[in-house]
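Participant: just need the structure, nothing else, for what follows:
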Amino acid sequence: MIDYILQPWPWYVTGPLIALVMFTLIYFGKTFGMSSNLRTFCALGGAGKKVSFFNINWRDYKWNLIVVLGAVIGGFIAQFYLSEPTNIDLNPKTIESLNALGFNNVGKSLLPPELYSLDSIFTIKNLAILIIGGFLVGFGTRYAGGCTSGHAITGISSLQLPSLIAVIGFFIGGLVMIHLLFPLIFG
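Facilitator: As a prediction, the model looks like this:
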């Protein structure tokens, strides 16, 4: 039984679970998206005094804080109690391309230490990547009217055309990043 839990769950289990969560949220008039949850978190911290976007009554959205807490706790449990360290089965061409860009041990971890170890985070290049990337994600989320989870899960499940357009844009942006910009940054 424990071996089954440690394996990635199949689509026919996770898909209905996501649908059940979405049905429950829609039934209670709520929406799902991490950016709205983080907006509530920022409002709680007093960001509304500086930026009007965060000037909301966070108590009306306190359920969002539970979602953020659940995401953090769930990620911790999944990483440290429900995951076995395994190699990631990547296409040999992908491994070859990443090795050429300076990434060693490709497929040995989800987060490459060349980008995410404490030693590499505090280099000028990686710190700039994190700051610029964070700004672009924040700007894009605000400009698109929501984040990838909000548009892809909530928006598309409630048949919103702007969410479909946003998700198509997210995928195009991801393809441009990985095929054009990533080699320029790390090449």
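Participant: when you work out contacts or count neighbours from here on, use the C-alpha atoms and nothing else.
Facilitator: Noted.
Participant: which residues of this structure fall in helices?
Facilitator: Secondary structure of the chain (DSSP state H): helices located at 2-6, 11-27, 34-44, 62-80, 92-100, 113-116, 118-121, 124-144, 148-149, 156-157, 161-176, 182-186.
Participant: just those helices: most buried one?
Facilitator: helix 34-44 (a mean of 20; mean count of other C-alpha atoms under 10 Å).
Participant: got the angle for it vs helix 62-80?
Facilitator: Per axes from the mean of the first three to the mean of the last three C-alpha atoms, to 10 degrees, the angle that helix 34-44 makes with helix 62-80 is 120 degrees.
Participant: please name every helix or strand in contact with helix 34-44.
Facilitator: Secondary-structure packing of helix 34-44 (3 or more C-alpha pairs under 8 Å, 6 or more residues apart in numbering; DSSP states H and E): helix 62-80.
Participant: from residue 22, how far out is the residue in the chain sticking out farthest from the centre?
Facilitator: Most distant residue from the mean C-alpha position of the chain: residue 1, 29.1 Å away (C-alpha atoms, centre = their mean). Distance of residue 1 to residue 22, computed by C-alpha to C-alpha, to the nearest Å: 28 Å.
Participant: one more to put side by side:
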Amino acid sequence: MIDWITMDSWSPYVVGAGIGVLSWIAFLLSDRPLGASTAFAKSAGMIESAINRENADQMSYYQKIKPKIDWQWMIVFGMIIGSLLSSFLSGRLAVLIVPPIFAEAFGADALFRFAIALIGGILIGLGARWADGCTSGHGISGTLQLSLVSWIAVVCFFVSGIAVAALIFGLGIK
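Facilitator: Predicted coordinates for the structure are as follows:
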């Protein structure tokens, strides 16, 4: 087997180039940018349709973004399968309810970890819909198209990510 498949981590340059090529292929074959947050909105629409189709059909958002399994939805599915396969092949597959870095900073309470992850996921989802795109949509596809809005969004992602990490984990000053 090829050694690079079983590595713990890959070169960010190789991965970045791969994502760039994937973006070109997505534009070439579908005339659509890469992105993940719309797939989650479509999943919510499919769940809503299963529960109450009439209500889902009347929602203006689901009239614009049709709740269906499409190539963007399959990309999210592929990311999940790919990350599981990668961690398995590298020998690093493990189920961690509370990761060590979180336990060190906040304790090992699994319910607290779940609550924080749920709140964070909801906020990320709301932010992605509010910004009309997620980090991958703006950071990869938007910047590839030289969209000013995406460049501003990416700068905001990095600045806010660094600020929140500094608040949560400290500035590394002991």
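Participant: need the helices of the first structure in TSV (columns: distance to residue 54 of the first structure).
Facilitator: Formatted as TSV, the helices of the first structure follow (distance: least, C-alpha to C-alpha, whole Å):
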stretch	distance to residue 54 of the first structure
helix 2-6	39
helix 11-27	22
helix 34-44	5
helix 62-80	14
helix 92-100	40
helix 113-116	30
helix 118-121	29
helix 124-144	12
helix 148-149	20
helix 156-157	25
helix 161-176	22
helix 182-186	33
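Participant: closest one to residue 51 of the first structure among the ones you listed?
Facilitator: helix 34-44 (9.5 Å; C-alpha to C-alpha).
Participant: average offset of the closest one relative to the second structure?
Facilitator: Following the fit onto the second structure, the mean deviation recorded for helix 34-44 of the first structure is 1.5 Å by mean C-alpha distance after the TM-score superposition for the first structure.
Participant: and the angle for that helix with helix 124-144?
Facilitator: Going by the same axes, to 10 degrees, helix 34-44 of the first structure makes 100 degrees with helix 124-144.
Participant: residue in the first structure paired with residue 130 of the second structure?
Facilitator: In the first structure, the residue paired with residue 130 of the second structure is residue 143, using TM-score structural alignment.
Participant: distance of that match relative to residue 179 of the first structure?
Facilitator: Shown here: residue 143 of the first structure relative to residue 179 of the first structure, a distance of 24 Å by C-alpha to C-alpha.
Participant: and if you look at residue 170 of the first structure?
Facilitator: 14 Å.
Participant: now residue 61 of the first structure
Facilitator: Distance of residue 61 of the first structure to residue 179 of the first structure, given as C-alpha to C-alpha: 39 Å.
Participant: ditto for residue 45 of the first structure
Facilitator: With the distance defined as C-alpha to C-alpha, residue 45 of the first structure ends up 38 Å from residue 179 of the first structure.
Participant: kindly report the same for residue 63 of the first structure.
Facilitator: 39 Å.
Participant: repeat that for residue 122 of the first structure.
Facilitator: 25 Å.
Participant: the more surrounded of those two?
Facilitator: residue 122 (14 against 11; other C-alpha atoms under 10 Å).
Participant: how about the contacts made by that one?
Facilitator: Residue 122 of the first structure makes no contacts at all, as judged by C-alpha atoms under 8 Å, 6 or more residues apart in numbering.
Participant: go on, residue 147 of the first structure?
Facilitator: 33-35, 141.
Participant: make CSV out of the residues you listed and add distance to residue 166 of the first structure.
Facilitator: Shown next, in CSV, are the contacts of residue 147 of the first structure (distance: C-alpha to C-alpha, whole Å):
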residue, distance to residue 166 of the first structure
33, 14
34, 15
35, 14
141, 10
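Participant: which single one of the residues you listed is nearest to residue 98 of the first structure?
Facilitator: Proximity of those to residue 98 of the first structure (C-alpha to C-alpha) peaks at residue 141, which lies at 28.3 Å.
Participant: the closest one and residue 62 of the first structure: what is the separation?
Facilitator: 21 Å.
Participant: hang on, the earlier thing: residue 56 of the first structure is nearest to which of the helices of the first structure?
Facilitator: helix 34-44 (6.4 Å).
Participant: all set, thanks.
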